[in-house]
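In: The sequence isn't on hand, but the structure is:
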């Protein structure tokens, strides 16, 4: 995974609550076995109608096609536990999602796939939506090291993240990679364990 320390990106305002994983990536695309190439199908049923782009949908607007920070409502990622949902978001180019709350399984899957979900109070999220309406191409800076969200107009707040998950993102490691960091210790244990087993036999 790509390491995450600090980034400044354009905010994509998706003003909706209870966005479920079937909306994020519809079920007809789950047959694919690759972990890449899902970005074109992100929010497919909202982005397209009869194969044509729905111009009113935020991701189809030129201003937001290169957005990297998704701003949305509470309970984002509810529904089924499909890991394909964060795959689609990251493949599209989203690195951060800001919401008042997330579904637990989606929240966990996001971290495992290099996506940073940030929980802010509803009032703070509302302020960000208003800034996005007033400022074309509104951008935020996300500092994972200091756990802050800020803009160049005075907005500044802190967010919480578990230290273990923070460390993995900062180093660009998934859970398997974090285990392999200790490969020498694992190999030594297995070698000694095999010797001990043969002696007992």
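Out: Thanks, I have the structure now. The structure presented is a predicted model; accordingly, all values stated were derived computationally and were not measured. Numbering: from 1, shown residues only.

In: For the rest of this, base every contact and every neighbour count on C-alpha atoms.
Out: Fine.

In: Show me the helices in the protein, by range?
Out: Listed in chain order, the helices of the chain (DSSP state H) span 21-24, 44-47, 84-92, 104-112, 122-134, 163-171, 175-180, 183-200.

In: Nearest the geometric middle of this structure, what residue?
Out: For the chain, the residue nearest the mean C-alpha position is residue 115 (2.8 Å; Cα atoms, centre = their mean).

In: Next up, a structure to set beside the first:
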């Protein structure tokens, strides 16, 4: 995983509440066997019109939001089924950070395990203020969202913070014990 320390990115607001995993990545697109290739289907029913063309009214299709890497959303983001594909689709599209009022527990974990930073900002007014800025900075070590006008503190479990700051997934953490594992295997054969 790529470490996340100080992250500068372009934002896109999608301030709806209760965006579920089937809206994030519809079940019709879950046939892939790898973690990549889901980005084109992200928010498929909202991004595209019936004729397959882009919906010009959907924020991800608007020119001012192209290339956004920070999604700002409402409460209960990632609710619904536990499909990890939702996190894969968001990351494949180019999102590294999702700011929401709250998250489904499973979706939150799927994000962190895939090198994405979910940030919970419960105050809707704060989220709306953050969304007014096209570019913001996330300082994960200081746990701050920085806009030109204000700083917003966020909480994150210290274990997940350590993993994201250092770019460690479960395999990388296991490999830090490689010498001990090798030694154990030598004595237990």
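Out: Cool, got the structure. All of these numbers come straight from a predicted model, not from anything done at the bench.

In: Which one, of the helices of structure 1, ends up nearest to residue 60 of structure 1?
Out: Relative to residue 60 of structure 1, the nearest member of those by Cα to Cα is helix 44-47, separated by 6.7 Å.

In: start and end residues in structure 2 for the closest one, please.
Out: Under TM-score structural alignment, the alignment places helix 44-47 of structure 1 onto residues 44-47 of structure 2.

In: about what we covered before: if I look at the residue nearest to the centre of structure 1, how far off is residue 96 of structure 1?
Out: For residue 115 of structure 1, the distance to residue 96 of structure 1 equals 6 Å [Cα to Cα, to the nearest Å].

In: so where's the longest strand in structure 1?
Out: The longest strand of structure 1 (DSSP state E) is strand 6-14.

In: Name all residues that make contact with whichever residue in structure 2 pairs up with residue 178 of structure 1.
Out: When structure 2 is aligned by TM-score structural alignment, residue 178 of structure 1 is paired with residue 173. Applying Cα atoms under 8 Å, 6 or more residues apart in numbering to residue 173 of structure 2 gives no contacts.

In: Now do residue 173 of structure 2 against residue 112 of structure 2, distance only.
Out: Distance from residue 173 of structure 2 to residue 112 of structure 2, by Cα to Cα: 14 Å.

In: Repeat that for residue 53 of structure 2.
Out: Counting by Cα to Cα, the gap from residue 53 of structure 2 to residue 112 of structure 2 is 32 Å.

In: who has more neighbours, the two?
Out: Between residue 53 of structure 2 and residue 112, residue 112 has the larger neighbour count (other Cα atoms under 10 Å), namely 18 against 9.

In: got a list of what the closest residue to residue 48 of structure 2 other than its chain neighbours touches?
Out: In this structure, residue 48 of structure 2 finds its nearest non-sequential neighbour in residue 54, 4.4 Å apart by Cα to Cα, 6 or more residues apart in numbering. By Cα under 8 Å, 6+ apart, the contact set of residue 54 of structure 2 is 47-48, 61.

In: Looking at the residues you listed, state which has the most neighbours.
Out: Using other Cα under 10 Å as the neighbour test, those are led by residue 47, with 19 neighbours.

In: which one is that residue nearest to, not counting chain neighbours?
Out: residue 55 (5.3 Å).

In: so the one you found makes contact with residue 43?
Out: No: Residue 55 of structure 2 is beyond contact range of residue 43, at 11.1 Å (criterion: Cα atoms under 8 Å).

In: In terms of neighbours, single out the busier of the two.
Out: residue 43 (21 against 18).

In: Surely the more buried one touches residue 21?
Out: No: look at residue 43 of structure 2 against residue 21 with Cα under 8 Å: they stay out of range, at 9.3 Å.

In: since we're on residue 86 of structure 1, how many residues are nearby?
Out: Neighbourhood size, residue 86 of structure 1 [other Cα under 10 Å]: 28.
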